[in-house]
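Undergrad: sequence first, predicted coordinates after that:
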Amino acid sequence: MFCNDFFLFTLNRLRQVLNEQANGKYKLSVNDFIVKASGLALKDVPEVNSSWQDTYIRKYNSADIAVAVATENGLITPIVNGVEGKGLSFISNSVKEMAARAKENKLAPHEYQGGTFTISNLGMFNITSFSAIVNPPHSGILAVGTVQDKLVLDESSEKGFAVSKVCSFTCSFDHRTVDGAVGARFMGRFTSYLEDPITM
């Protein structure tokens, strides 16, 4: 299990600019950037984009990310296929559209079965941080906490500190396929995309 706190200032600034330019065609959320960064990190660290198959490890060419959605009938995980090659606006609209259909029990089986990695975001429930159980046969699951205001040192401020938006990420792995070093490398690549979101 790997935990990271991440400062969202740069990401939120870019998100605001992109949303202002969208003319209502889409509205990017922080979660859309998280999905995209995960897909790119899976391509950079392909060992995580894999599954344990009893006698061998299967690696996948496409980053197909399952996004957990709470419904009246329990959790369901709509899948965005080929995230690494999709734009943020496509991801945003796809997740919103599938989440809405999931809550109405209107997803086809192929839209929620399979995938190669899971993201579970409990930020809307004001959960600071949590660890999630890996969803077999996936090798990893990313748990996303709520965005919080935190005081940080800021030498440019008269008071010497500033308030910054911070989000907590916890990633759990199947250690039959992903050892500690590989997991750390994945988290490093994931956070590097969030730190420099223009690269997405």
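TA: Perfect, I can see it now.
Undergrad: C-alpha only now, for contacts and for neighbours.
TA: OK.
Undergrad: how near is M200 to N31?
TA: In this view, M200 and N31 are 13 Å apart by Cα to Cα, to the nearest Å.
Undergrad: and if you look at N49?
TA: Going from N49 to N31 by Cα to Cα gives 20 Å.
Undergrad: so for those two, which sits in the more crowded spot?
TA: N49 (27 against 18; other Cα atoms under 10 Å).
Undergrad: tell me which stretches of the protein form strands.
TA: Remark: strands assigned in the chain by DSSP state E are 2-7, 50-52, 57-59, 65-67, 69-71, 74-76, 79-80, 117-121, 140-153, 161-173.
Undergrad: what is the third one packed up against?
TA: Applying 3 or more Cα pairs under 8 Å, 6 or more residues apart in numbering; DSSP states H and E, one finds that strand 57-59 contacts strand 50-52.
Undergrad: next up, a structure to set beside the first:
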Amino acid sequence: MECEVDALLALRAQVNKQLGEAGVKLSVNDFIVKAAALALRKVPAVNASWMGDFVRVYHNVDVNVAVQTPGGLMVPFVADADSKGLAAISAEVKGLAARAKAGKLQPAEFMGGTFTISNLGMYGVRQFAAIVNPPQAAILAVGASSPKVVKAADGGYKEVQSMLVTLSCDHRVVDGAVGAEWLQAFKGLVEAPLTMMV
């Protein structure tokens, strides 16, 4: 799915300017975590796991964030990410990533989670497919945003920042149509980021 992120980038810059003195600095990934969590609320069938002989649909939305560490990949999670504000998500992700890189994560911080995000945008990767983290049913791969020329509403053309995301699904739990429904919900939140705050 292709998402235009101009509104998200503008909102992020505005919030960071206004809250910078308070030490708040939101990343694009913080918005992605929040949008993914809210999309899981809208399409709960994706917030599920394959348990061998049945599907478990979760009531909580705990979003794992892939973090590269000297010892390999770790996936700590933000518990109840759907009900947390962007500043809280940002602080939590920064703390989890720092502890992961220092080898100080507690098992309760990475053993669990209901959905995973792998973001390689900071490495310049435009698009990739991530492997589902069992027993979870889906993982979102997030690429770097880049400029793209699109047709404007007035009939002319304009340049936008476009981000490609790929949802990998375990089809025992999430089929293509449900995955597409989730991607539409995610795209709607990313392209209208103020809706994440109401």
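TA: All right, it came through fine. In this text the structure is predicted, and so the values were computed from the model without any measurement.
Undergrad: got a TM-score for the pair?
TA: Laid over one another, the chains give 0.94 as their TM-score (TM-score structural alignment, normalised by the length of structure 2), with 195 aligned residues with a Cα RMSD of 1.4 Å.
Undergrad: on that earlier part again, just say which of the strands of structure 1 is most tucked in.
TA: strand 65-67 (a mean of 27; mean count of other Cα atoms under 10 Å).
Undergrad: so where is it in structure 2?
TA: Alignment of strand 65-67 of structure 1 against structure 2: residues 63-65, by TM-score structural alignment.
Undergrad: superposed on structure 1, what's the mean shift for the matching stretch?
TA: Stretch 63-65 of structure 2, aligned to structure 1 and superposed, deviates on average by 0.4 Å (mean Cα distance after the TM-score superposition for structure 1).
Undergrad: returning to that earlier point: quick one: which of the strands of structure 1 is nearest L107 of structure 1?
TA: Comparison of the strands of structure 1 against L107 of structure 1 by Cα to Cα identifies strand 74-76 as nearest, at 9.5 Å.
Undergrad: compared with structure 2, how much does that closest one deviate?
TA: Relative to structure 2, strand 74-76 of structure 1 is 0.5 Å off (mean Cα distance after the TM-score superposition for structure 1).
Undergrad: ok now that strand, how far from the chain's centre?
TA: 17 Å (Cα atoms, centre = their mean, to the nearest Å).
Undergrad: list the contacts of I119 of structure 1.
TA: 35, 65-68, 141-144 (Cα atoms under 8 Å, 6 or more residues apart in numbering).
Undergrad: next, format the residues you listed as JSON lines and append distance to K59 of structure 1.
TA: Conversion of the contacts of I119 of structure 1 to JSON lines gives the following (distance: Cα to Cα, whole Å):
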{"residue": "V35", "distance to K59 of structure 1": "19"}
{"residue": "I65", "distance to K59 of structure 1": "14"}
{"residue": "A66", "distance to K59 of structure 1": "17"}
{"residue": "V67", "distance to K59 of structure 1": "20"}
{"residue": "A68", "distance to K59 of structure 1": "22"}
{"residue": "I141", "distance to K59 of structure 1": "16"}
{"residue": "L142", "distance to K59 of structure 1": "19"}
{"residue": "A143", "distance to K59 of structure 1": "22"}
{"residue": "V144", "distance to K59 of structure 1": "25"}
